[in-house]
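1. Just to be clear, the model below is a prediction. Sequence and coordinates:
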Amino acid sequence: MEKKIKVLFVCVHNSARSQMAEAFLNHLAGDRFEAHSAGLEPGTLNPLAVEAMAEAGIDISANRTKSVFDFFKRGAIFNYVVTVCDGANAERCPIFPGITHRMHWSFEDPAALAGTHAEKLEAVRRIRDQIRDAVASFVTEQGAP
């Protein structure tokens, strides 16, 4: 059996963007990839992200937030570490040992959205779709069907 490509998605709180990216990669190509997510300062799962992902047919409601530094301290090895926050926060991500490719995909922070519930949910749907498209492109670039 071919070894899975291990990917870690990192954002600030591991509450929305990295959770969505992890879920999409495992959903779209879990046979070829093993996705995880973590945050620089783990917070709580964003209910809008949970709602938007449920609309896409993926349940992340039972996920918990995790610290990127816990993965680092355990000596976890990843083929790819993908930061999905802004550039300044991406620079705070630790350098993992081994041959790790670092990538940066910048997405708007759902925690920073303002407006009514409906307005924020609409924005999170847009971010969710951008993340899904980025993950799908990544899968294609890696040669996965």
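-> Everything's here; your move. The model shown is predicted, which means the values in this text are computed figures rather than measured ones. Residues are numbered from 1 along each chain as shown.

2. Could you use CA atoms for every contact and neighbour count after this?
-> Fine.

3. Which stretches in this structure count as helices?
-> For the chain, applying DSSP state H gives helices covering 17-29, 47-55, 68-73, 87-90, 117-141.

4. angle of the second one against helix 17-29?
-> What that stands for is helix 47-55. Relative orientation of helix 47-55 versus helix 17-29 (axes from the mean of the first three to the mean of the last three Cα atoms, to 10 degrees): 10 degrees.

5. Use this one as the comparison:
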Amino acid sequence: MKKKILFLCGHNAGRSQMAQAYFNKYNTNENFVGLSAGTNIADQVNSACIEAMKEEGVDMNDSSNFFPKVIDEDENYYRIYSMGCNVKSELAIYDDLGIDDPAGQEGENIKIIRNQVKENIIAIIDDLNQNATN
């Protein structure tokens, strides 16, 4: 059974969706899978984030995979990373990534946020591969 790495934010519409997409794109360790969720979900994924990810060759238009979803607090997550929005959960958050909210942002600001997400995800994958019990 794969160990679930959860990327948690308030709306599950931007940062956490990008984190899920990057994690599953770059992770080569079959023991892990990236998921995303929110605590107060939006109606849809941020279209500016979808467009920014498209530039990276990541298609987040698959609404069966990329859609706002509420955190399942009964789920057994291996690690939970919050995205920087001070979300509260009954589950233990492993680390907060401190990434700005893309809501209401556009253009270069979205790309900066996207790149911050990517850098964090690559570091998380490296850490999991070096330090986690597989």
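-> Nice, thanks for sending it over. Predicted model only: the values in this text are computed from it and were never measured.

6. Could I get the TM-score for this pair?
-> With the length set by TM-score structural alignment, normalised by the length of the second structure, the two chains reach a TM-score of 0.85; 125 aligned residues with a Cα RMSD of 1.6 Å.

7. Now render the helices of the first structure as JSON lines, adding mean neighbour count and distance to residue 5 of the first structure.
-> As requested, those are exported to JSON lines (neighbours: other Cα atoms under 10 Å; distance: least, Cα to Cα, whole Å):
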{"stretch": "helix 17-29", "mean neighbour count": "23", "distance to residue 5 of the first structure": "10"}
{"stretch": "helix 47-55", "mean neighbour count": "19", "distance to residue 5 of the first structure": "23"}
{"stretch": "helix 68-73", "mean neighbour count": "16", "distance to residue 5 of the first structure": "16"}
{"stretch": "helix 87-90", "mean neighbour count": "14", "distance to residue 5 of the first structure": "21"}
{"stretch": "helix 117-141", "mean neighbour count": "17", "distance to residue 5 of the first structure": "10"}
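
8. Pull the contacting residues for residue 81 of the second structure.
-> 5, 6, 7, 8, 93, 94, 95, 96, 97 (Cα atoms under 8 Å, 6 or more residues apart in numbering).

9. residues contacting the last one?
-> Taking Cα under 8 Å, 6+ apart, we find residue 97 of the second structure in contact with 81, 82, 83, 84, 120.

10. let's go with 7 Å and repeat that
-> If you count contacts by Cα atoms under 7 Å, 6 or more residues apart in numbering, residue 97 of the second structure has them with 81, 82, 83, 84.

11. Would you mind checking which of those is nearest to residue 50 of the second structure?
-> Closest approach to residue 50 of the second structure among the contacts of residue 97 of the second structure (Cα to Cα): residue 83, at 17.2 Å.

12. I'd like the distance between that closest one and residue 117 of the second structure.
-> 9 Å (Cα to Cα, to the nearest Å).

13. residues shared between the contacts of the two?
-> What both residue 83 of the second structure and residue 117 touch, as defined by Cα under 7 Å, 6+ apart, is the set residue 15.

14. out of the contacts of residue 81 of the second structure, which one sits closest to residue 51 of the second structure?
-> Set against residue 51 of the second structure, the nearest of the contacts of residue 81 of the second structure by Cα to Cα is residue 7 (19.9 Å).

15. distance of residue 86 of the first structure from residue 45 of the first structure?
-> The value you get for residue 86 of the first structure to residue 45 of the first structure, if Cα to Cα is used, is 19 Å.

16. Compare neighbour counts for these two and give me the winner.
-> Neighbour totals were compared for residue 86 of the first structure and residue 45, and residue 45 leads with 19 against 16 (other Cα atoms under 10 Å).

17. Which residue, other than its chain neighbours, is closest to that one?
-> residue 15 (4.2 Å; Cα to Cα, 6 or more residues apart in numbering).

18. these two touch, right, the one you found and residue 47?
-> No: if you go by Cα atoms under 7 Å, residue 15 of the first structure and residue 47 don't touch, sitting 8.8 Å apart.

19. Let me know the distance separating the residue nearest to residue 52 of the second structure when sequence neighbours are not counted from residue 102 of the second structure.
-> Nearest residue to residue 52 of the second structure, sequence neighbours excluded (Cα to Cα, 6+ apart): residue 111, at 6.1 Å. To residue 102 of the second structure, residue 111 of the second structure is 9 Å away according to Cα to Cα.
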